[in-house]
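Visitor: below are the sequence and a predicted model for it; my questions follow.
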Amino acid sequence: MSRTPLDTVEHAAATPDVELPWAELGLKKDEYERVVEILGRRPTGAELAMYSVMWSEHCSYKSSKVHLRQFGEKAPQSDAMLVGIGENAGVVDVGQGYAVTFKVESHNHPSYVEPYQGAATGVGGIVRDIIAMGARPVAVVDPLRFGAADHPDTKRVLPGVVAGIGGYGNCLGLPNIGGEVVFDACYQGNPLVNAGAIGVMRHEDIHLAKASGAGNKVILYGARTGGDGIGGASILASETFDDAKPSKRPAVQVGDPFQEKLLIECTLEAFQEKLVVGIQDLGAAGLSCATSELASNGSGGMRVTLDDVPLRDSTLSPEEILMSESQERMCAVVEPEKVDRFLEICEKWDVIATVIGEVTDGDRLEIFWHGGKIVDVDPRTVAHDGPVYERPYARPEWQDALQADDANKLPRPQSSGELKDQVLKLVGSPNQASKQWITQQYDHFVQGNTVLAQPEDSGMIRVDEESGLGVAIATDGNGRYAKLDPYTGAQLALAEAYRNVATTGAKPLAVSDCLNFGSPEDPAVMWQFAEAVRGLADGCLQLGTPVTGGNVSLYNQTGEAAIHPTPVVAVLGVIDDVARRTPVAFQEDGQLLYLLGDTREEFGGSAWSQVVHDHLGGLPPKVDLERERLLGEILISASRDGMIDSAHDLSDGGLVQAVVESALLGGRGARLVVPDGLDAFTFLFSESAGRAVVAVPRSEEVRFNDMCGARGLPVTRIGVVDGETVEVQGEFSLSLTDLREAHEGTIPGLLA
């Protein structure tokens, strides 16, 4: 990359006409010219490397910043928020002096190229974000999207991704408690591998990514720096896939979970002894990111000697060292008198640690190599003052026709036999079928604090053993809804995750998001993105759940074909006592089934329209966020006061999907009666939002009805838990055996 063995700052100033490979590193001509303008000279090869990775779409959010500002501008007032957008992860107060940090990120492109390592290093990266906040990681979640379930390449990508997530997370000793798996042809060639993590700490243990205090030492610790992942996630995720381009295999990082486990314990011990002033993990953009962000967030400058970086490959150039995304590395800022103790702790945990620089009282980031200064920049220009694009966006011409193609007009079953067949087809379809083949590869209960995990509505972890304090997390997103209407689709994702947390008895507190879209250079995609962000920001304001942070993943398309707009929303909630949680499974025969909320003819983007008719069109279900808030309050109160023994939200697949899942999990059937004013088809398959089905002990029926009535929530008795079938009176009956065979046999059959 360098034009001379030592392309110093002095050499760059003296050789303005030297050509540099800015285009090969992903910079546009005007971006390169902006770098020259900032520096007042051409950049050195090392400076060019830093600007190229830090100004990439993945790191700089240059196409999305103008829209993401809404999350701050429309943020609801929240007493729980301790650390918000801009840090490695958001932090919320969950009571009793505890704080919880959580975040969701993407590792989409690397996971297509190299499924196992792409997914594994996605888990590793998000866990390091959690550690960097000062927290002990306690759980992970994995929202996943793959191409068509029967496509040959899905058999390559899915098992590799699942093995990578399971292998890395299990080796770290972290339970995988939630997530989702969705199949759709639009993700062919562009799987979405989103990974989330949760960490717990005391309030006083929160750490931030900043380098303050002149004379403080900068310590790089963890794995040695190698050639894997050079420009990996940062550049790989900043362009559209094209089969004609050479393989990007070398750009995918390689993970070592055992090294990461040592890194976790080493870091937490250093935190415990108050040795760390500031800290930053090395993820996308590696040392370029860690040094520039620590310096720009601090009160001074930084001087780094690159020769001191421990290497796996002695032939690496300084540019490659700065761009490498080798995993399991972190950067800490430590006061001089505490350096020896910090290094002792690293040695105890068999973690390589090296002082590579120090904080200065200036305002420059200076990096040296073989005695020459190869970087001399204002760190803010690298880390924070990159390009900001107001990309043109426009509602696509085809949107009206798509919405006019109304799913409510599709042919419906004409007999009870046809209705029964369609129920069986739905519960056995890839998206509605059991994901046990996947989730059984994850350890759900390691550490002993998991109280709910897949396939529950939300995962739940006990935070305090004595009091039973716990947190719940759910991730949701429906690309089909968002394709029909991105504003509403984003709010439906928020509403479903909010509802899933409330269904288990936890109070929703805050949001993280992972926004997966196609190329921002396409005005139609940019419109989808703008609408989804607007919808999510408006929804969070109305529900009182601030966005604490998240991730944007763009360029998820192959050639001209973009994925469905897929905003994935994670909602975190708190529960005072995990012993009062509400599970999905039916618990006892004789309990009464109640449907909460209103059911309408809403089939746009529905599972029924996809499974039975392979159709996508019309409008998604309407969103009533005030109704969602009321439903949440009812579910939380009923859980706390022992009025319900099971609950399940209604979403993909409607009521019949929810009832079948609760019946199969509990090993108990249900007899259902179609309420007055509804036909059996709408009753079973509608995907109206703001609904849940609950099982109420007979002793609590009056109290439960009185509570719903007093608060104005529609409630309808629809049946009873009973027997070994799911029966819709006057229509059909399906045995649990037949339902289980259909529900649990699909995924193993497809992937065998």
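Guide: In hand now; what should we look at?

Visitor: when you work out contacts or count neighbours from here on, use the C-alpha atoms and nothing else.
Guide: Noted.

Visitor: and the strands in the stretch 151-300 of the chain?
Guide: Taking DSSP state E, counting those that start in this stretch to define them, one finds strands in the stretch 151-300 of the chain at 176-183, 192-202, 217-222, 278-281.

Visitor: and those strands: which comes nearest residue 116?
Guide: Residue 116 sits nearest to strand 192-202 of all the strands of the stretch 151-300 of the chain, at 11.0 Å, using CA to CA.

Visitor: that closest one to strand 176-183, inter-axis angle?
Guide: When axes from the mean of the first three to the mean of the last three CA atoms, to 10 degrees is applied, the directions of strand 192-202 and strand 176-183 differ by 160 degrees.

Visitor: give me the contacts around strand 192-202.
Guide: Where contact means CA atoms under 8 Å, 6 or more residues apart in numbering, the residues beyond strand 192-202 that reach it are 97-109, 111, 119, 122-123, 126-127, 130-131, 134-146, 161, 463, 514, 516.

Visitor: which of these fall within strands?
Guide: 98-106, 136-146, 514, 516 (DSSP state E).

Visitor: before we go on, here's another structure to hold up against the first:
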Amino acid sequence: MSLSEQDRELVDAELGREPTPAEAALFENLWSEHCAYRSSRPLLSAFESEGEQVVVGPGDDAAVVEAADGTYITMGIESHNHPSFVDPYDGAATGVGGIVRDTLSMGAYPIALADSLYFGDFDREHSRYLLEGVVEGISDYGNSIGVPTVAGSTAFHDDYEGNPLVNVACVGLLDEDRLVTADAKEPGNKLVLVGNATGRDGLGGASFASEDLSEDAETEDRPAVQVGDPYTEKLLVEANEALLDRDLVEAARDLGAAGLGGASSEMVAKGGLGAEIRLEAVHQREPNMNALEILLAESQERMCYEVRPENVDAVEQVAEKYDLGCSVIGEVTEGNYVCTFDSEANASEKPTEERSDSGGRETVVDVDAEFLGDGAPMNDLPAEEPTQPERDLPDADLRDAFEAVVGHPNTASKRWVYRQYDHEVQVRTATGPGDDAAVLALREARKSAEKGSAAASSGDSRETGLAVSSGADPNWTSAAPYEGARAVALENATNLAAKGATPLAAVDCLNGGNPEKPDVYGGFRGIVDGLADMCAALGAPVVGGNVSLYNDSPSGPIPPTPTLAMTGTKDGYDAPPAHLSADAGGATLLVVGADGGNRLGGSQLLAQTGGSDRFPELPENPREVVATLADVADSEATAAVHDVSHGGLAVALAEMVTDEAGAAVELDSLDALFAETPGRAVVATTDPEAVREAFDGVAPVAELGEADDSGALDLTVDGESLSYDADDIAALRDVLARELD
């Protein structure tokens, strides 16, 4: 990539001269779609990002939300799509590393990861190669740094063949008094770089992420992919904690897109300030690096801190304790963002400020930081509105359809994926992956309550659980971008409610193809509006996120994919299981929530059998539905709760059956079995009347049948019967392990 003619004219006019090579490269990266959101920012105002619980909203490295009195969590999400196509292992691993450092820069300790992954058709050898590499990269990095991966999703769709998606979210934990932001605070403070040495890896990563993948991307774009070192990241995590403990940090920014140039310029721009940076002072991994390489390399495991002059020695001592590199690279000023480089000093063994007066010093960047960070003009792109198809359903045999949907990789067990992740490290995971949502124990919130709340003084101190859900469904948003995105938000909220939690906040990763194509941009606009509308209806502010466009390749654009990571809170850590246990025998099985007309648009059934249908209608009162379900889930009479979404009731019921308990269920149509209307759940209860009363005036409740001790699913649909025992269902659903182990 290079600056367009229009952008070059703007830069020339602002500077009053032609930019230097380093300035041109810096503008190219920071004005790229990946950094400047030129095609998406005009749409993002649709999101509601404020609320009583929101402490720091969009615009920083991560959002900060109050989960309990005085206890904050951070939420962040990012994509590493193109790097994961070129190098699935390192691309995914460094995606984990980057989102964890975003968490550190807010003063938080990372407590959970969630990964949402999207690949081409599972039957393709290349898709399996990417899947195996990505999962290994995530597990090796996350496991090594001691952060549990507790939630996520994995989906397969033919349109991801030339461009997979790797979206990773992180949740962090901090106290009120440890909060740090990226806004530089005061002229005269020092800028200190801590972490790995800078090499030549990841050069031009931001611009690489802002263009379509070519046929030769796997070889030509390899230098743009960073190389991760999780053991250094773990040291950085602990060093960051030590710096916060000693109150040595004024502001912080992790080095991600556009490397040092991106992090340092954005930090001072946010504070309305400038900087003077000596590039040769940066500790380097490779000899003879030039100014542009030092400025833009995206080498991993690095943080930039603003530090008061009197605290620099203490920061250097912490870095030395954790065997991390440390460089004082410059200071905050009231002027422009200025980078100088002394090539003679850089050739020395250990460049220092004293050596930097050799006469070889050159000013390579001298620009206004705010213009660099926010001066990119927004794109005004044409959009074509997608249309929904009419109803045209094929004939389908009940047994064939059941086995095809329940055994499809999209709806089958993802145990092969999550068993490679350590989800128990840190010993706070109460409900792990494989369930509707994860639940984490926020013991710190209880301590906070014990210290000062009225409840604590009255002896009513309560534990707080944090539920986490993440994912999207490309079948839904391919069929209907707006309605499908609304469904994605509702499904994530329903996942939380099934564990007894109500939504707290959300972050999104909005993935789309080439926005210059009107039909692609129309679909992208649809997922933005749909996600925004449903999150607002749920009362879940969207407090941050990431946009990834130009996910296009010779095989075509990806489906518009709005990954949502949502958190919720609840009293206590206990949550009802998603499966039936031995003590569920005799419980009544109910499905709560409106069926949306049992439409099959976007369903896994139609994806395999063909045909078309309109997307299901969603409830007009989603917030009430979710809150009521959360209350029912926490009832002592509730034996199990499982959301109904991908694969419909067929998959929900199949997942609930165990060796200890089965179910006998009767439905009146194939549509009722396979429709995927979200906002519904199967509830196993010993008090069905109480559930009906709870949902009275909120949503319909229908009886499905009864749980028993058969260890089998006995299913009758429109008079036709099927029976599968738990072992048969497990074998049907274990397709990933069967094909990959």
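Guide: Now that the structure is in, tell me what you want to look at. The structure displayed is predicted, hence computed values, not measured ones.

Visitor: which SS state does the equivalent of residue 11 of the second structure over in the first structure fall under?
Guide: Counting by TM-score structural alignment, residue 11 of the second structure corresponds to residue 35 in the first structure. The three-state label given to residue 35 of the first structure by DSSP: H, G, I helix; E, B strand; the rest coil is helix.

Visitor: would residue 501 of the first structure count as being in a helix?
Guide: Yes: judged by three-state DSSP, residue 501 of the first structure forms part of a helix.

Visitor: quick one: it and residue 570 touch, right?
Guide: No: taking contacts as CA atoms under 8 Å, residue 501 of the first structure lies outside contact range of residue 570: 9.8 Å.

Visitor: what sits closest to residue 312 of the first structure if chain neighbours are left out?
Guide: Of all residues not flanking residue 312 of the first structure in the chain, residue 226 sits nearest, at 4.9 Å (CA to CA, 6 or more residues apart in numbering).

Visitor: same thing with residue 464 of the first structure?
Guide: In space, not counting the residues next to it along the chain, residue 464 of the first structure is nearest to residue 470; the distance is 6.9 Å by CA to CA, 6+ apart.

Visitor: count the neighbours of the one you found for me.
Guide: Number of residues near residue 470 of the first structure (other CA atoms under 10 Å) recorded here: 25.

Visitor: same question, residue 438 of the first structure
Guide: For residue 438 of the first structure, the count of nearby residues is 16 (other CA under 10 Å).

Visitor: one more: residue 479 of the second structure?
Guide: 23.

Visitor: residues touching the equivalent of it over in the first structure, list them.
Guide: In the first structure, the residue equivalent to residue 479 of the second structure is residue 484, according to TM-score structural alignment. Neighbouring residues of residue 484 of the first structure by CA under 8 Å, 6+ apart: 399, 402-403, 604-605, 616-620.

Visitor: and the closest residue to the match of residue 11 of the second structure other than its chain neighbours, how far from residue 55 of the first structure?
Guide: The shortest distance from residue 35 of the first structure to any non-neighbouring residue, by CA to CA, 6+ apart, is to residue 43 (7.2 Å). Using CA to CA, to the nearest Å, one obtains 14 Å as the distance from residue 43 of the first structure to residue 55 of the first structure.

Visitor: and what of residue 589 of the first structure?
Guide: According to CA to CA, residue 589 of the first structure and residue 55 of the first structure sit 60 Å apart.

Visitor: then residue 402 of the first structure?
Guide: For residue 402 of the first structure relative to residue 55 of the first structure (CA to CA), the value is 36 Å.
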